[in-house]
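Visitor: okay, sequence plus prediction incoming.
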Amino acid sequence: MHLDDVVRASAELTATRSRKAKTAILAELLNAAPPGELAAAVAFLTGRPTQGRIGIGWRTLAELRGEPAARPELTVTDVDTALGEVAATSGSGSARRRAEVLGTLFARATPAEQEFLFRLLTGELRQGALEGVMVDGVAAATGVPVELVRRAFMLSGSLPATAGAAVAGGAPALRAFRLELGRPIRPMLASPAESLDDALAELGDVVVEYKMDGARIQVHRDGDDVRVYTRTLREVTKHVGELADLVRELPCRSVVLDGETLALTDDGRPRPFQETMSRFGSTREEQVRELLLRPYFFDCLHLDGTDLLDAPLRDRNTALRDVAGEHVTPGETQPADPAALLDASLDAGHEGVMVKDLDAPYAAGRRGRAWLKVKPSHTLDLVVLAAEWGHGRRTGYLSNLHLGARDPDGGPPIMVGKTFKGLTDELLAWQTERFPELERRRDDWTVYLRPELVVEIELDGVQTSTRYPGGVALRFARVLRYRPDKQAADADTIDAVRAMLRG
């Protein structure tokens, strides 16, 4: 398969907002891809080369582009092989060799192919929302049920591997995927509820738990081997030794636990979220001593050889309490006074409560309605699209943020508003230093960014608006914090923003 086929499919995906049309485009390409090139084609279209990040910077790539080829001749295999060589090259002279390989690759690429490769290697194609459409495309191309594709992707964590299995072995190959100790799965996500009463009315039998302002963790134990992963499936075991030691002492042989971790003050209240997150990148002994992390587990996905993903939450909760004991997130099943639980959570310094359907299985990687979050204030996780240079005392700083909601059909984020409120002097300085690293282009007033950073925004609500392409605008938006634990694919969708109109 020629790279040009992938480039043209990518352009067609960008040109349409119809999920049905996107699915058809992907299905056609997947049907045309030879088995040996399928994985790479899927990886390219979802913005993640099979090798992952290859460690080449924006400026280096810009210098390597050079004169393009007149006609398309590159194949998907040519590109995948070249990127594999770049990723494997290390040691003395590696920078020169990597530049030679990429320079040759760019010289063989047409202008459109050069642009595609540049965006692929700089991360600008990394549209996580497109993964959902790719799941539909794999199902359409192979004739297998979309739920089977989604489940296999959940368990494998790899769309290329999932697509390859679907093409090679159909439904039986997809059913063969299992939870594997040491291989993290995509976390189940919650949707917002307007109020506690609404959440309780929507679900049947429930457990109501504290919603903590911590960092999501997934812990795998196999004997004495313990591994800790973030919500983005990055392993952080070496940074959080106290968590690994704690799980190693639990009364089991093997377990997979889902939960959150927090750094607490001396009086047991949660420290700021940024302090908890700082531990995921540090092994300095003084910081570890000062910021010991405490885990709070709220789900058990595997216990002593038994996978529990398909079991109802009531059964997973029983297993959780048997194995995690005092480390279970505070909460009650069918509480007599849910409002008192909400008040207690807020009084303890947490965000609110989670209301969860006791009959629901673990729907990894999905934001459904089986888990509902109840918070006293409206917040959204949005993508930073650009920032304007400030005025007055903010002169010289990148200040006013352009905010976008995720397109659930895989398109670029959809702008829904701007804000400069809530930005501290520290955040202004950080933005001004960090944003140029993500710069796509700029004009006299604005620096436009690759859509990678997620920021948590507090707002009074939304209103209809013709000013922004999504038809809605944020009301009295203010910055709460940046979310380094989240990717653009984890941001709230435009549908979630529009749903706030009803509130």
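Guide: Received it, and whenever you're ready, just let me know what you need.

Visitor: from here on, just use CA atoms for contacts and neighbour counts.
Guide: Fine.

Visitor: now the helices for the stretch 101-250 of the chain?
Guide: Along the stretch 101-250 of the chain, counting by DSSP state H, counting those that start in this stretch, helices occupy 111-122, 130-142, 146-156, 159-175, 196-202, 241-248.

Visitor: so what would you say the end-to-end distance of stretch 343-362 is?
Guide: Chord length of stretch 343-362, first to last residue, is 27 Å (CA to CA, to the nearest Å).

Visitor: contacts for it, please.
Guide: By CA atoms under 8 Å, 6 or more residues apart in numbering, the list of residues contacting stretch 343-362 from outside reads 188, 199-200, 203-213, 269-270, 301, 309-314, 341-342, 370-376.

Visitor: filter those residues down to the buried ones.
Guide: Buried residues within these, counting neighbours by 16 or more other CA atoms under 10 Å: 188, 199-200, 203, 206-213, 270, 301, 309, 311, 313-314, 341-342, 370-375.

Visitor: dropping in the other structure now:
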Amino acid sequence: MERNPHHARWHRMHAFAALLDSLIYTRSRLAKLKLIAGYLRETPDPDRGWAMAALTGDLDLPGVKPALIRALIEERVDPVLFRMSRDYVGDTAETVALLWPAPVVPPEAAEPLTVAGAVDRLRHLSRADAPAELARMLDRLDAEERFALLKMATGGLRIGVSARLAKTALADAFELDLDRIEELWHALKPPYAPLFAWIEGQGDEPTAEDVPVFRPFMLAHGLEDARVDLADYAAEWKWDGIRVQIVHVAGQTRLYSRTGDDVTGSFPDVAAAFAEAGAVDGELLVRGEAQGGTLEDGGGAASFNALQQRLGRKTVSAKMLAEYPAFVRLYDILVDGTEDVRALPWTERRARLEAFVPRLDPDRFDLSQVIAAADFTELEAIRAGARDAAIEGVMLKRRDSPYVGGRRVGLWYKWKRDPLTADCVMMYAQRGNGRRSSYYSDYTFGCWTEEGELAPVGKAYSGITDEELKMLDRFVRNHTLNRFGPVREVEKTLVLEIAFDSVHASTRHKSGVAMRFPRIARIRLDKPAAEADRLATLQKLVT
């Protein structure tokens, strides 16, 4: 179809479909920004607002679930054909869009479907009515539009665009301050009509007053091989949890993740305990068994594995709250009462934070302590000895630094502890997603038990170059022993050196252990599989 931006269809679903299609095949961040910005400038309300909701993950259509989509396509094509195609393509929405039978009425002859029209219908459907209505919409769309509709409906775009990137494109499109967009975002609801009205000079600037809004996190650069003067920088532990921002305004409390997602529902115990007006930055952790431990040696924080039991849950049972009690170790203060203190230097904000923390529930909040080190050499020794399960490394913060969103050179540094490594044997491989959907790029690997068998200890897909990916893909295809749906079992001959941050006990894994942040450090073509590491070696590292 000719892509004429003045054609009516190009201001509707097809324009959004074309945007998604272009974004999928564009790797350049700058090019992605230009594509989204152009779409937002050319597309009328409320379509562009709903498109932004889809791109930022703020679109919720509870009536449409992946199981519903699978059921619809398996009524129309051979289920075996669909499943084999899905395994090859690597994406359900793309597979269904391509396999869906040609509509009786050609898409160009049907009444154009707008993004807003599709969202409005799907938002108000019950689960009982959703299948028939979704099928009717798919019947009047072409393949590109079907793909866009299904991606939008399920809420999982997976097109290489983060919420931050989409908001950056919005700011670029209309020459706005990104931090201001971030602060306003959570005070507004899709399709963000007041925001676009203000952008185009047709309304007043939306206000975030009396709304617990998100403020962009201050981030750190890696320290690498540099050294800093501790007269200029304060050092504190980098805790291994989830960075959160807690905001309390006008009787409302919200918890936000680093990406600006509202995670209050997953941690109602923490939200209920925070009733002081203000906004703070800290690390969300779970209490460990060492309740009496000091802050310097971990302060009773359990490993990240314990925190994972509560992540992503929309509702949390009383049992879960009791078994995995959450708390926040506070790093910084952004708003003290009603006063925005982000422009103050770190030393003044630290004094404010030290005065603020005692007013909070000590079972839910404590203060991340500054590491006492006379100089950088002493700090190196302290860091080298840190193997607590909850410690990920060291943070270095310039004492005169304001709190500014994003990464600013010279202000904050993260100095992560050196990773652990193990030589493991590839056991299984699975196709990836997105641009890796044609390659076997997700690898399960194991270590040897005392009985001489391989036990799976982790799964990794990162750390390799494109050339190494192609080499591993060839190995999988040429050394397959068995197929289990999308998974291939391979000959146990290839050794991968795996880097990881820590090892935790796990009842979900047959080996009894799970790695934290496993990634492929090297492909060990030089090492026989029999010389890979033993499971007992990893068990000794369990924290």
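Guide: Alright, I've got the coordinates. This is a predicted model, so every value here is computed, not measured.

Visitor: highest mean neighbour count out of the helices of the stretch 101-250 of the first structure?
Guide: Counting by mean count of other CA atoms under 10 Å, helix 130-142 has the highest mean neighbour count of the helices of the stretch 101-250 of the first structure, with a mean of 23.

Visitor: what angle separates that helix from helix 146-156?
Guide: Relative orientation of helix 130-142 of the first structure versus helix 146-156 (axes from the mean of the first three to the mean of the last three CA atoms, to 10 degrees): 130 degrees.

Visitor: excluding chain neighbours, what is closest to residue 247 of the second structure?
Guide: Distances taken as CA to CA, 6 or more residues apart in numbering place residue 279 nearest to residue 247 of the second structure, at 4.3 Å, with adjacent residues excluded.

Visitor: in stretch 457-476 of the first structure, what's buried?
Guide: Applying 16+ other CA under 10 Å to stretch 457-476 of the first structure flags 457-459, 461-462, 470, 472-474 as buried.

Visitor: and the contacts of it?
Guide: With CA under 8 Å, 6+ apart, stretch 457-476 of the first structure has contacts from 377-382, 414-418, 477-481, 494, 497-498, 500-501, 503.

Visitor: now the terminal residues of it, how far apart.
Guide: Using CA to CA, the two ends of stretch 457-476 of the first structure sit 10 Å apart.

Visitor: same question, stretch 18-31 of the second structure
Guide: End-to-end distance (CA to CA), stretch 18-31 of the second structure: 14 Å.

Visitor: if we can go back for a sec, would a markdown table of the helices of the stretch 101-250 of the first structure with distance to residue 18 of the first structure be doable?
Guide: Supplementary listing: these in a markdown table, determined by distance: least, CA to CA, whole Å:
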| stretch | distance to residue 18 of the first structure |
| --- | --- |
| helix 111-122 | 22 |
| helix 130-142 | 10 |
| helix 146-156 | 18 |
| helix 159-175 | 21 |
| helix 196-202 | 30 |
| helix 241-248 | 45 |
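
Visitor: out of the ones you listed, which is closest to residue 440 of the first structure?
Guide: Shortest distance between residue 440 of the first structure and these, using CA to CA, is found for helix 111-122: 10.1 Å.

Visitor: what stretch of the second structure does the closest one fall on?
Guide: Against the second structure, the aligned range for helix 111-122 of the first structure is residues 143-154 (TM-score structural alignment).

Visitor: the matching stretch vs the first structure, average offset?
Guide: Stretch 143-154 of the second structure, aligned to the first structure and superposed, deviates on average by 1.8 Å (mean CA distance after the TM-score superposition for the first structure).
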